[in-house]
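S.K.: no FASTA, just this:
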């Protein structure tokens, strides 16, 4: 067997440029590029390998594009966003130095794993030889020298390994590719590389670097599972579909729409699944759960059968186990992963969403829900359309609400443009009121709801969808968490639009605090000797000027008329733009039709807390396990 002598870092890059994914006959590079922040640990290992690849006029397998981000968490968020926008068919690798650089990636790893998104992480590590011990930035464990800071990645990774000998790289990277391309098990893949091992040479077999194509599975459903599911659907009077991200990732949107049209079964959606069915479809009833729309939640409350498609049933989707109130409710779950398919004691259809919908549609040929149920769906949809229009055009004074901003964006953005958000009160408002017409348009990270996701995500999405307008909606709180990838966006000349809503505080947590008896304590950006739950002098923080210092063009607006004009101006530009608008800190929000379990102190000397506790106990009575 012929061999080639490479360092471990060089072998990593040469291997990755030869890995491809294949889905429905279409091949593409699995690892589209490398994000890397270099420091002691990787600058002379993976960093040298990327340089060598860059300088080689004809590298084996091709070039590995490289981008220099500013924050390790930010680059993993960007990789996750790229993977999400690519329907999990591609991702980026991320490399960091040891110690704090490595641990900065842990939050990003959790974002990827909770959202079932493939990212490939190479955190550097302490010396495998322990020649210098302890090395700079090493976390020492007096109980075991085997413990390293990178062990923190274990609970947030779908695959974890630490390479302490060069030959270990061969089976490890093969397993890493398996996980990245597995529709059921994908998430963060972490391969920790001790800094001495990165630079160590080894005679790797040439075959290791041959082109490999990893086919993304479409598991077909078992015949008996489809028959049982169809029997349950035929026996239900008020069935409801809950469509999650798995519908989109399996490219099953067309099949979902056809299935709904044929059967008349209403389709609700999760944050990850919005857009799988177009909002103007006669069976589309909007978001379901804690921040859902009234049509979906009213139908969920009476549903005797819930058909989950590609959903993991988060507490927001189930309204903390209070959404599905019919005492006789049962579940059919279509999911590529048995772990999610088994939830709520469901009839399991472990299969690709598209394949299952095709099979189930054929089995249910001639079936349709009762006309009375279809009439109820139509009535609820019409009522919610009026409500949505009302909240999108409230024309509040003196400051507009964020709902007005969302409504304007929804009307002005194209079907293939992308709106991005992740945290605060915005995801709830968007799930309730945003009318998504395509699977591509709505990009919400709400499995981990990570503040600071939006700006690096805009970079990742733009890399994945270069022809789309990419709009990241960012609150002033989120902006202050992780703005530094704006510099990377400018450096890479990526055209994105940042919509910055300035309300001088944490609107979402402030509202939650107030509704749970804690009076918005510690949620307002104020200065001076005032209580932390009261208004005071505004902070002299100028986010618009700060964004200009990163290199963005900033359009400052005050009214909705100005906002609409600014958006059209930003559309016409060829560089990164921020539209800065002040919005009301306190509401309004869409009318609540559900609940979310946030415990309230059982005893308190504060009257507002005692009142909130009484309300909480009453709401909790509807909570139950679905068995």
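M.R.: Structure's in. What do you need? Model, not experiment: these values are computed from the prediction.

S.K.: Only C-alpha atoms from now on, for both contacts and neighbour counts.
M.R.: Will do.

S.K.: mind listing the strands for the stretch 201-350 of the chain?
M.R.: Here the stretch 201-350 of the chain has its strands, by DSSP state E, counting those that start in this stretch, at 201-205, 212-215, 239-243, 267-269, 284-287, 305-309, 330-335, 347-350.

S.K.: closest one to residue 319 among those strands?
M.R.: strand 284-287 (11.5 Å; CA to CA).

S.K.: what does that closest one contact?
M.R.: 266-271, 274, 277-279, 292-293, 295-296, 377, 380-381, 431-432 (CA atoms under 8 Å, 6 or more residues apart in numbering).

S.K.: Recalculate using a threshold of 7 Å.
M.R.: Strand 284-287 is contacted from outside by 266-270, 277, 292-293, 295-296, 381, 431-432, using CA atoms under 7 Å, 6 or more residues apart in numbering.

S.K.: Then stretch 240-248?
M.R.: 253, 265-270, 272-273, 276, 300, 303, 305-311, 353, 439.

S.K.: what number of residues lie near residue 277?
M.R.: 31 (other CA atoms under 10 Å).

S.K.: Could you look up the SS state of the closest residue to residue 517 other than its chain neighbours?
M.R.: By the measure of CA to CA, 6 or more residues apart in numbering, the closest residue to residue 517 outside its immediate chain neighbours is residue 609, 3.9 Å from it. The three-state label given to residue 609 by DSSP: H, G, I helix; E, B strand; the rest coil is helix.

S.K.: Contact partners for residue 609?
M.R.: Residue 609 touches 516-518, 601, counting by CA under 7 Å, 6+ apart.

S.K.: okay, those residues in JSON lines with neighbour count, distance to residue 624 and secondary structure next?
M.R.: Listed next are the contacts of residue 609 as JSON lines, based on neighbours: other CA atoms under 10 Å; distance: CA to CA, whole Å; DSSP: H, G, I helix; E, B strand; the rest coil:
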{"residue": "516", "neighbour count": "22", "distance to residue 624": "21", "secondary structure": "coil"}
{"residue": "517", "neighbour count": "20", "distance to residue 624": "25", "secondary structure": "coil"}
{"residue": "518", "neighbour count": "20", "distance to residue 624": "27", "secondary structure": "coil"}
{"residue": "601", "neighbour count": "14", "distance to residue 624": "21", "secondary structure": "coil"}
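
S.K.: Take this one as well and set it beside the first:
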């Protein structure tokens, strides 16, 4: 006779989550650290009751915004190398809809987060309930169906016993290194409270092993053969290297065979920037060194990369007519990209097996002589230059020459803020200050580009940038998750004014939880990255600068809109600073490090002073027809570059 336990669906779910473990390289830990909650009528008396009565070892956190708390969960899982995670629950309706954006962010970045939104009644007896969307053609549809497009696994529990197969499948996906992301289990609010006699074995301790997938002998042979044929290979270090924990293995491999590597946003920070084989960021937001070497490479060894358009510069970057691709990826889907040689395997195991076979065949050395060293030295000097750019008045030379009247904007900005501090100079001060025991968090706007191009990584795993979805509002909220993952480190959220205003909901949560984070806010009164994009393609500053509506023109071309972000953060209980010079920034950083509560440094930086591209191209949909000569020129240039790019 099978022993059973009578529990509600919600109680069974909580008990199940408490007994899930992850094992990687024989190291075992609890799979779920806790659950972020915002309770509403759709989940409070069901899942909320279960968590109040017997949460087990799950820590319950109170979120302020459903998207924000889910970004915190994602930040935690990413910093924990996907080996431990959080669940997130909301009520049905707007609460669930708020989490859809975060689910998309998790899936785009292959980060495991378990979403548990409440749902409409399975019985439909009280329909339409509060916050229910009625679709006349299909009454089974609810807000939670929106999660289907952004989840790697989706299910709805309409009977208590369905929980068992649903959760087993949820664990399968959450621990799948090749295909993880958001997992959504929708919980109708009546079913949450319904009881069922669950078999005891459903609650047994389960250890989910994340295995290192080995390559086949044929894959190894094919990979080694193509490497030995090539003289100028380059490695792309992607996020798969990070989650495989293969940074040291890649470093040794690169040095042994004299193969330089460029870093994607997800792969950055595994190996220090001063390593002689590390060329830094690659692609559209990459730097001078990696992009220069990439154009001449005859073999691209993509390790754990999704080959996004930013990494490949819209498939334009690799200009050598003889270039081939060797794709090492645990995901078969990503390994098939660019028609490359596919090596479907764990990154560390793959590199070790290639190394063994190269040794067996007498070794290998690339054909580089002094190109790598020269490229690094040249780019290091360029970073020094960027870090020391100061406004010099009328003769100030912007990073990009265009027909836009920057001086007018600079003077207006200075009159309002008193600042002539450039963004790249502020970044230099920050980089000089952060030497050890820190993590930098970023996601959107111009800052991720500046960080990938010019940030010098001085400590392993200190670089945490979400760029798979580049989601505005990730920065501050994910910083809380990072701090929860590594409480001994100083965590710095690099965020623009636009992203801060979009979402910083878990900043007060950081105060509540006594988890200090440092918000480094770059205020240029502009959606700076997109402003730069439109100006660079022949447009003016249309709808990207923060300006009052002009009564005379009827357009948003009045004076700039000032915001006191320090005052905003102070209202939550943060220690705040206002900065207009590099000296003030240095002082603020020193003092902020002494604080026990979260801090915000409100830096007023000149608009249009971000770093710009280095030998890259990015395809955007430039207008084919226009009366503007600059737009016509941009379209012609775009068309020319497209002819040089790989078509698929």
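M.R.: Received, thanks. As the structure is a computational prediction, the values presented were derived from the model and not from experiment.

S.K.: on that earlier part again, wait, which of the contacts of residue 609 of structure 1 is closest to residue 43 of structure 1?
M.R.: residue 518 (48.0 Å).

S.K.: aligned partner of that closest one in structure 2?
M.R.: Here residue 518 of structure 1 is matched to residue 539 in structure 2, going by TM-score structural alignment.

S.K.: Look up how far residue 242 of structure 2 lies from its match.
M.R.: 39 Å (CA to CA, to the nearest Å).

S.K.: thinking again about what came up before, kindly reformat the strands of the stretch 201-350 of structure 1 as CSV containing distance to residue 65 of structure 1 and mean neighbour count.
M.R.: Output for the strands of the stretch 201-350 of structure 1, formatted as CSV (distance: least, CA to CA, whole Å; neighbours: other CA atoms under 10 Å):
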stretch, distance to residue 65 of structure 1, mean neighbour count
strand 201-205, 23, 17
strand 212-215, 19, 17
strand 239-243, 35, 27
strand 267-269, 36, 30
strand 284-287, 38, 29
strand 305-309, 36, 26
strand 330-335, 34, 28
strand 347-350, 37, 24
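
S.K.: Which one of those strands lies nearest to residue 161 of structure 1?
M.R.: strand 201-205 (18.8 Å).

S.K.: I would like the residues contacting the closest one, please.
M.R.: Counting by CA under 7 Å, 6+ apart, residues outside strand 201-205 of structure 1 touching it are 1-8, 166.

S.K.: With stretch 206-219 of structure 2 instead?
M.R.: 19-24, 175, 343-346, 349-350.

S.K.: Just give me the neighbour total for the residue mapped onto residue 239 of structure 2 from structure 1.
M.R.: Aligning on TM-score structural alignment places residue 239 of structure 2 opposite residue 245 in structure 1. By other CA under 10 Å, the residues close to residue 245 of structure 1 number 24.

S.K.: thinking again about what came up before, trace the residue nearest to residue 517 of structure 1 over to structure 2, please.
M.R.: Looks like residue 609 of structure 1 aligns to residue 631 there (TM-score structural alignment).

S.K.: Would you map the strands across the stretch 401-550 of structure 2?
M.R.: Using DSSP E, counting those that start in this stretch, strands in the stretch 401-550 of structure 2 cover 438-442, 463-465, 490-496, 518-523.

S.K.: what helices or strands is the lengthiest helix in structure 1 leaning on?
M.R.: Across structure 1, the longest stretch assigned as helix under DSSP state H is helix 371-392. Other elements packing on helix 371-392 of structure 1 under the criterion 3 or more CA pairs under 7 Å, 6 or more residues apart in numbering; DSSP states H and E are helix 294-302, helix 402-412.

S.K.: Quick one: the strands of the stretch 401-550 of structure 2 as JSON lines, columns for distance to residue 154 of structure 2 and mean neighbour count too.
M.R.: Conversion of the strands of the stretch 401-550 of structure 2 to JSON lines gives the following (distance: least, CA to CA, whole Å; neighbours: other CA under 10 Å):
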{"stretch": "strand 438-442", "distance to residue 154 of structure 2": "28", "mean neighbour count": "25"}
{"stretch": "strand 463-465", "distance to residue 154 of structure 2": "27", "mean neighbour count": "27"}
{"stretch": "strand 490-496", "distance to residue 154 of structure 2": "31", "mean neighbour count": "26"}
{"stretch": "strand 518-523", "distance to residue 154 of structure 2": "34", "mean neighbour count": "26"}
